[in-house]
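Colleague: I'd like to go over a predicted model; first the sequence, then the structure.
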Amino acid sequence: MPAADWWRSAVIYQVYPRSFLDSNGDGVGDLPGITAKLDYIASLGVDIVWISPFFTSPMKDFGYDVADYCDVDPLFGTLADFDALVARAHALGLKIMIDQVLSHSADNHPWFVESRASRDNPKSDWYVWAAQQADGTPPNNWLSVFGGSAWQWDARRGQYYLHNFLTSQPDLNFHQPAVQQAHLDNLRFWLERGVDGFRLDACNFHFHDRELRNNPPAALRDSTMVSSVNPYGMQAHIHDKTQPENVAFLRRIRVLLDEYQAIAIGEIGADDSLAVMGEYTTGGDKLHMAYSFNLLTSEFSAAHIRTQVEQFEARVADGWASWSVGNHDSVRVMTRWGGATPSPELAKVVLAMQLALKGTPCLYQGDELALTEADLPFEALQDPYGITFWPEFKGRDGCRTPMPWQGASAHAGFSSATPWLPVPPEHAARAVDQQAAADSPLSFARNILAWRRGVAQLGQGDIVFFDAPEPVLAFRRDLAGAPSLLAAFNLGGAALQFDWPQAAGATPLDGHGLPGAAEGAGVSLPAYGGWFALV
């Protein structure tokens, strides 16, 4: 493949800075902490390090509320620390991708401070302002992802402003050309500092319907992006996000990225996220790749995974997906898909399956250790989303607890001080230094990531699924000029055999670390087993 398409075969590793490593003893992870562990990340065999926000912020949403797009929050370090991180990563052959939260800012951002001061100042239209209805209620029925109305009254201007998330996260008005240009300038600032790409947070939220029309009720309640107890899923979000004007803005971003040979991945939370993923990645002139919440739900079956991939493939020509099964917003995959007492072997087959799908895999820190969701008491919660919907929805803190490095050390080696979130005892038992054994999830992750590099079909080939009994996921990867590759995974905890005529005469591949074998025209898979072969 052309060198420009290197990212198609790459593997992304997400770092949540607050919880990776604390280098200065304040209980919060930081940029020097990430730099200190880049050797560890490189040892995994990944290619891209996605770093969640570290910009100046009041931290009401832990960095996803930006007060200065071109500086580092002192909690995380300095610009010099960031430059050192990039230099070390590049020396290790790693690319650096940073989060960009463009749709909204913090309410103490100078832009918003000026915008809310009056209705006629130079930035008065940089945010989405609207008059109240005759009875004083909000302009329309739009809802916030974090609960309640998406509108907040502001006494300074005597108007409502739009916030798709927290009230302290006002939405920028992308219909104002100056807003678009300001963000392009911000992106250029980081490209000049050597970043290799951006992860665009909530990238379909940039524009809103100018007429502020009400959203209709949802024909089918959304349970992929939000919890079932959140009324946000009761609306069809056809006016408050995913507007057609966003395509042209993404094209402007792509022009800038191409200037620096950089890449972008978009987070898509939409009623039909697979369609939006396709629209935003086709044509080679917008995003390089996109991911949705469709594999970040509690639904776990071979049929569900097959459906998501097949539906995406059916909607794109040359677009590209990034399949993620874990991140900082979702219950950890081991608990979400494995229940209260998941087998460590589940982590292995899920990772192998993720690495074998067509698309760029995105791994979340700690999943290589088979970490489970932390069960935190209410008094330990930090996430405003969880505090609002407790106890039916406990928020996102359970997947954001500190990375365990040393099982016998205080706070598992994350910090010399009390961490911002506690380290569960069961995580300390799965710390990095506790997983030296050849059969550990960490050793497996390193092994299969290295093995994948030598199997071109997994990085570049097309995908065709086969019918198989639940919980077996079976497919073929096809690459021009190379043999086809068969892959089968047992996503369940009981051994099984299934007939697969395509397996007859296939040449099994070893070295990946999953147990499984061909038996004539069938395949035998132990619990959480897998099988690869060439035909």
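Modeller: The structure has been received and is ready for your questions. Numbering: from 1, shown residues only.
Colleague: make it CA atoms for all contacts and neighbour counts henceforth
Modeller: OK.
Colleague: Work out the gap between stretch 467-478 and the centre of the chain.
Modeller: Computed by Cα atoms, centre = their mean, to the nearest Å, the chain-centroid distance of stretch 467-478 equals 25 Å.
Colleague: From start to finish, how long is that stretch in a straight line?
Modeller: Taking Cα to Cα, to the nearest Å, stretch 467-478 runs 17 Å from one end to the other.
Colleague: Run through who's touching the helix or strand that contains Tyr280.
Modeller: Element membership for Tyr280, per DSSP states H and E: helix 273-281. Contact with helix 273-281 is made by 242, 247, 250, 268, 270, 286-292, 294, 308, 311-312, 315-316, 318-321, as judged by Cα atoms under 8 Å, 6 or more residues apart in numbering.
Colleague: Narrow those residues to just the buried residues.
Modeller: Burial by neighbour count, judged by 16 or more other Cα atoms under 10 Å, picks out 242, 247, 250, 268, 270, 286-292, 294, 312, 315-316, 319-321 from the contacts of helix 273-281.
Colleague: and here's the other structure:
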Amino acid sequence: MAQQQWWKGAVIYQIYPRSFQDTNGDGIGDLPGIINRLDYIKSLGVDAIWISPFFKSPMKDFGYDISDYRDIDPMFGNLDDFDTLIAQAHQRDIKIIIDQVLSHTSNEHQWFIESRENTNNDKADWYVWADAKPDGSAPNNWLSIFGGTAWQWEPRRCQYYLHNFLTEQPDLNFHNPDVRKAVLDNVEFWLKKGVDGFRLDAINFCYHDAQLRDNPAKPKELRQGRGFSEDNPYAFQYHYYNNTQPENLAFMQEIRSLLDRYPGTVSLGEISSEDSLQTMAEYTADGDKLHMGYSFELLTKDYSAQYIRETVSTLESVMTQGWPCWAFSNHDVERVASRWHPSAKTDSKQVSMLTALLGSLRGSVCMYQGEELGLGEAQVAFEDLQDPYGITFWPNFKGRDGCRTPMPWQHEQPHAGFSTSTPWLPVEQQHQALAVDVQLNSEESVLKRFQHFMAWRKTMPALQYGDIEFIDTPEPILAFYRRYEQQSMLCVFNLGDQSHALPLSDKIHTEHTQLQHHNGSLNEGTLTMPGFGCYFAAV
């Protein structure tokens, strides 16, 4: 078998540190908590962990508003804790990927504090500033994802500044080479610390249109949410000018050039654009930009076989050089166990089937903490909400708190063993019964099935590195081949809750060399798939 880079086909386990494990009793997870759970993470059979931001921050957007890129917020620990985490993870052959939020800072970052003072200081041009229109209104019609205009008036400069997210998250001006250099210097700080890679938050938002042209309106029938509420005015525009500018490709090359000086490190870009699949292809092309890209295309409400087949096939047709990464859940969207169930409930069989499906698509995999337990979306009362996004758009959109509640470790302990005191978000009562200690004692649990599948997947190079070829099947059946060198596999998934019979044509006739982790049955050329079933066979 040809030698592959470690990140190709890797399973990356996303940790949202606030909600993983609290060790000091303040109700907020921390870096020592991650260290204490490294043996558990190792048992999952994953290759790397991606840790959401733990840098110094006012926490207006829970760490995605960074005030110091080179230090750790005291609520999470300190730099010594991070050094220990790196060392302990590497001892277990677990790679460490950390978030980097490059497009914007906190408004409490020293760069912004200096920049906002006047128009002639050393950092006056480090952020996106613009004069008001003659009538005093904002420079153009750009909108913030979090609601309302993307421009905030600053009385010290008598100008507006751009914020694609919260008003407390001013956008940096990447047209300024000094900004790019300073940003990359911050990235290199963590490379020198020994990290194995970066998940690059909103990486296509780094550049804006220098002419500040208005975004055109989008027809109502074309408004779709990709990581944001569909009734959000943000969906009313084509976002041609406030992100995904051509100049950003050169910056991707600068990032890659830096990482190439640290062999074995990897970049994973989060991309949300008007054509995210095309942007993923562009940002990973030619071997001189990002290593991998992922988008919100499979983080939607649509879970039909046709949608998944068309989404993956479209990316396959345009991403001829790069490497994809797929996710069904993360810290920004409703948990897949609830989002993709026909009745918005949760079903352990469906959860295990979705794990197998995600782990069988061509590319690398991001698994969000709690997916291995089959956690569904938590119900968070309005008075307990923390997410400013959800508070703004309540009640039509409840924000992101429901996927961010604490991990349940011990079902009989207060707060499910997450903390000895009241957590920052309440533990979902229904999650208590799905706690890690319960599931480790049952061979039929979602957790045990997750562990078994991931261990088996590591023995299947076709699933890790192979090409993919879809087979035309009726709803709700999704079927495809994975092929790598001498190994060829048929993978079939029933996305529905009812049993289906699938006649296998001569084209997809199998030798009936069945592989483990399947519950479909083949008899005289007909494959019977139970509800939420999956089937693997050598062909």
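Modeller: Nice, thanks for sending it over. Here the structure is a predicted model, which means the values were calculated and not measured.
Colleague: Any idea what the TM-score is?
Modeller: The TM-score (TM-score structural alignment, normalised by the length of structure 1) is 0.98; 533 aligned residues with a Cα RMSD of 1.0 Å.
Colleague: Where does the helix holding Tyr280 of structure 1 end up in structure 2?
Modeller: The aligned range for helix 273-281 of structure 1 in structure 2 is 276-284, by TM-score structural alignment.
Colleague: Tell me the buried residues in that stretch?
Modeller: For stretch 276-284 of structure 2, by 16+ other Cα under 10 Å, it's 276-277, 279-284.
Colleague: Trp153 of structure 2 - how many residues pack around it?
Modeller: 19 (other Cα atoms under 10 Å).
Colleague: Asn248 of structure 2 now?
Modeller: 20.
Colleague: what's the answer for Pro246 of structure 2, then?
Modeller: For Pro246 of structure 2, using other Cα under 10 Å, the count is 12.
Colleague: now for it: what does it line up with in structure 1?
Modeller: Applying TM-score structural alignment, one finds that Pro246 of structure 2 aligns to Pro244 in structure 1.
Colleague: what's the matching residue for Val229 of structure 1 over in structure 2?
Modeller: Counting by TM-score structural alignment, the partner of Val229 of structure 1 is Asp231.
Colleague: center of structure 2, which residue is that?
Modeller: Centroid-nearest residue in structure 2: Asn330, 4.8 Å away (criterion: Cα atoms, centre = their mean).
Colleague: how near is the aligned partner of that one in structure 1 to Ala80 of structure 1?
Modeller: Superposed on structure 1 with TM-score structural alignment, Asn330 of structure 2 falls opposite Asn327. In this view, Asn327 of structure 1 and Ala80 of structure 1 are 27 Å apart by Cα to Cα.
Colleague: corresponding residue for Glu475 of structure 2 in structure 1?
Modeller: Match for Glu475 of structure 2 (TM-score structural alignment): Glu470.
Colleague: and its match, how many residues sit next to it?
Modeller: 12.
Colleague: thinking it is in contact with Ala303, fair?
Modeller: Yes - using Cα atoms under 8 Å, Glu470 of structure 1 is in contact with Ala303, at 7.3 Å.
Colleague: so what's Leu376 of structure 1 closest to, chain neighbours aside?
Modeller: Excluding the flanking residues, the one nearest Leu376 of structure 1 by Cα to Cα, 6 or more residues apart in numbering is Gly398, at 6.6 Å.
Colleague: Tell me which residues touch that neighbour, please.
Modeller: 331-332, 373-376.
Colleague: if you set the cut-off to 7 Å instead, what comes out?
Modeller: Residues in contact with Gly398 of structure 1 (Cα atoms under 7 Å, 6 or more residues apart in numbering) are 331, 373-376.
Colleague: need the strands for the stretch 351-500 of structure 1, in chain order.
Modeller: Using DSSP state E, counting those that start in this stretch, the strands of the stretch 351-500 of structure 1 run over 362-364, 462-466, 472-478, 485-490, 496-499.
Colleague: And the shortest one, what does it pack against?
Modeller: Meaning strand 362-364 of structure 1. strand 12-15 (3 or more Cα pairs under 7 Å, 6 or more residues apart in numbering; DSSP states H and E).
Colleague: The strand it packs on vs structure 2, mean deviation?
Modeller: Taking mean Cα distance after the TM-score superposition for structure 1, the mean distance separating strand 12-15 of structure 1 from the aligned residues in structure 2 is 0.3 Å.
Colleague: Go ahead and name everything in contact with the helix or strand immediately after that strand in the chain.
Modeller: Using DSSP H and E, the next helix or strand after strand 12-15 of structure 1 towards the C-terminus is helix 31-36. When contacts are defined by Cα under 7 Å, 6+ apart, helix 31-36 of structure 1 is touched by residues 17, 20-23, 76-77, 81-82, 85, 88.
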